[in-house]
Every structure is written in C-alpha cells, then in structure tokens.
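S.K.: my questions are about this predicted structure, shown below with the sequence.
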Amino acid sequence: MIHVELSREDPWPAADWDALATAAIRAAIARTPYGPLLDTPAAVEVSVRLTSDREVQTLNAQYRHKDRPTNVLSFPMVQRDLLETVSLNSDDGELLLGDIVLAHGVCVAEAQERGISVETHATHLLVHGALHLLGYDHMDDDEAEGMEAIERDALSDLGIADPYLVRED
C-alpha cells in the first residue's frame, strides 16, 4: 500500500496537496512494472516536501553540486533491484521509497510559462519525481523517451494533457 507523507511550507498555498500527490504518485507507479507496490500489504512510503526555492537550492548544491534551485529533486531510498522483491514478496513491514521535493517559485514560473495551473504542473513534477524514485532517469535519449512515455500515460490517466507537446503560439 502506498502512503504519501506530505509537508507544505510557505509560500505554497493551502490546497488539497495530499490528494494531488497521492494520485500523481499512484499513477506513476501504476504505469511501471512496479505496479504491484500499489497493492502490496507492505507500507510503502513516499515523502513529499513542498518548499521554497531557497531550500531546494541548498539541497541541489549539497547533493548535486549545482548551486541553483530546480523544479523537483528526488532522493531514492531503495535500489531498483530490491523493489521487485518488495512488490512481489513482501507481506509486512515498511519501505521508504524516497523523498520528492518541489520548489515553489520554479514551479510557479514554469506553470505560468506553459499556461497551466500550478497544481497541474506540480502533478507532472510529482509523477516525474516518483519515476526517479523507481530508478528511471533521462541521462540519454532512449532513457528520456521511455521516461516521458510513462509520464504521458500517467498524466493522461489523471486527465492532464501531454506536457511534452510543443505549443505553437
């Protein structure tokens, strides 16, 4: 069973972020071979932190050696090969899948640039972050295409348009 532990800090406004994060993370996992994590009796936890650009910049500098804010950071806690064991064989216990951190200012600016709501963009970033927790990456073109395809499918399940379509204004 997936449990999302969410913390929201200023300047993120009050909203039903718990439901949004849970839906996004569940949709992402469902579109991968790790879908059985959704129904395993084990407690599978994802921590989501909605915070400031400053905090994300600090984390990005500390863990990625990039001294700037970014839209989303993911910190996986489980190696990909262990996920299969948990999803297929675990009937008790707990598993911390990892942490996802979103930067408010970057998220708002990107949403405005795309002409979408902050909630819609945050949903995309949460799907993206959840896939990183599962070991997906976009370091080369093939990986990026595969990850984007899963994102498109998960977001479609949530009623959100393809974020990778190029808009012609």
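M.R.: Great, that's in hand.

S.K.: make it CA atoms for all contacts and neighbour counts henceforth
M.R.: Fine.

S.K.: ok, residues contacting stretch 115-122?
M.R.: 20, 102, 107-108, 110-112, 160 (CA atoms under 8 Å, 6 or more residues apart in numbering).

S.K.: out of those residues, which is nearest to residue 94?
M.R.: Of all the contacts of stretch 115-122, residue 94 sits closest to residue 20, with 22.6 Å by CA to CA.

S.K.: the closest one contacts residue 123, correct?
M.R.: Yes - Residue 20 lies in contact with residue 123 (CA atoms under 8 Å); the separation is 6.7 Å.

S.K.: okay, the two: which has more neighbours?
M.R.: residue 123 (22 against 16; other CA atoms under 10 Å).

S.K.: another one to put next to it:
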Amino acid sequence: MLDLLIEAADWSRIPLEQLAEKATRATLEHLGRPVEQSSISLMACDDDRIGILNATFREKPTPTNVLSWPSDELGAGEDGKTPRDPIPDFDGTYELGDIAIAYETCAREAAELGKSLEDHVTHLIVHGILHLLGYDHVRDRDAALMQALEVEILGKLGLDDPYRI
C-alpha cells in the first residue's frame, strides 16, 4: 500500500509512518479504491530536497509543502467532474504515484496555522493522494470538489476542517 522513504531526520519527531498509513487508508476507502492493491510512494524530505524537485518539475525554485507525481493522468476534462478511475496493472496492482513532503515547510505552516504538525501533515498527505487520483485545484469547481473531499476524509479521521478560518 505505502512505501515510505524518510530522507530527513527531523521526521522522527512525529509518528509519520502511522500518520501516512492512516491517511492513505482513509482516503482510498472514502473514494472506494482498493487499499491493499494500491501502491503509493511517499518521500519525507527536507526543504532543500523539495526545493530542487519543485525547480525541476514545476520550474519554481523554492521549497513547498507537498508535491505529487501521478502514475497516470486521471483528471476530469470538465471542471468539477470526478476524475477517471485508475486502471490496474496486469497483476491487479494500482500504481498511483509518488508524493514528496518537506519537514521544515510543514512545521512552519503548522505553527503559523496554530495546528499540530501531525494534523497538518495528515492533511497534506490526503491532499497529495487526491492529486494522485486526478483531483486538482486549478479550476474553481475542481478546487471545490477536492476541498470538500479533504474535509470529509479529515473529518472521518477526527480532524477539523483545515480550510475553516
């Protein structure tokens, strides 16, 4: 289900593996996706590493909180519509893609938002998985759909709406 690579020692400050597995399971179950047959890679890195990735893949030479690389383009053609379902590989596995998350940016954002780092990281992992599944927030109705899903999934995990001010 989840392949976790921890590159930055700061991640040992929180139970990242448990948070990531819980967020992954909750997201996939909420969307009716097969949990055990789905494969996601999560790299827990630092700001330097994610800054390089952001520059390489998005031409933005600054750190960010989370990046996602879907295995397949599943996004809906029409704004606000549900993305296409992933298609399994020949062995029945759904290779969904890769996510990178940066410790310093996440910790700074959590402090600025007055949230626990664990809650903020859980939200960002859910957010990243939704990107892997074709959800996005560039167009208005797509953003509303993605945000509503995040709120629902996080609510099932006992977390507050991250968008409520």
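M.R.: Nice, I can see it. Please read these numbers as outputs of a predicted model, since none were measured by experiment.

S.K.: can you list which of the contacts of stretch 115-122 of structure 1 are found in strands?
M.R.: residue 102 (DSSP state E).

S.K.: would you mind giving the contacts of stretch 115-122 of structure 1 as TSV with distance to residue 28 of structure 1 added?
M.R.: TSV is the format used below for the contacts of stretch 115-122 of structure 1 (distance: CA to CA, whole Å):
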residue	distance to residue 28 of structure 1
20	12
102	17
107	19
108	22
110	21
111	20
112	24
160	13
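
S.K.: all helices of structure 1, in order?
M.R.: Taking DSSP state H, the helices of structure 1 run over residues 17-30, 53-64, 80-89, 104-114, 118-133, 141-157.

S.K.: just those helices: most buried one?
M.R.: With neighbours defined as mean count of other CA atoms under 10 Å, the helices of structure 1 peak in mean count at helix 118-133, which reaches a mean of 23.

S.K.: average offset of that helix relative to structure 2?
M.R.: Following the fit onto structure 2, the mean deviation recorded for helix 118-133 of structure 1 is 0.3 Å by mean CA distance after the TM-score superposition for structure 1.

S.K.: and that helix, how far from the chain's centre?
M.R.: For helix 118-133 of structure 1, the gap between its own C-alpha mean and the chain's C-alpha mean amounts to 4 Å (CA atoms, centre = their mean, to the nearest Å).

S.K.: what distance do you get for the spatially most central residue of structure 2 to residue 92 of structure 2?
M.R.: Using CA atoms, centre = their mean, the residue of structure 2 that lies closest to the mean C-alpha position is residue 128, 1.7 Å off. According to CA to CA, to the nearest Å, residue 128 of structure 2 stands 22 Å off from residue 92 of structure 2.
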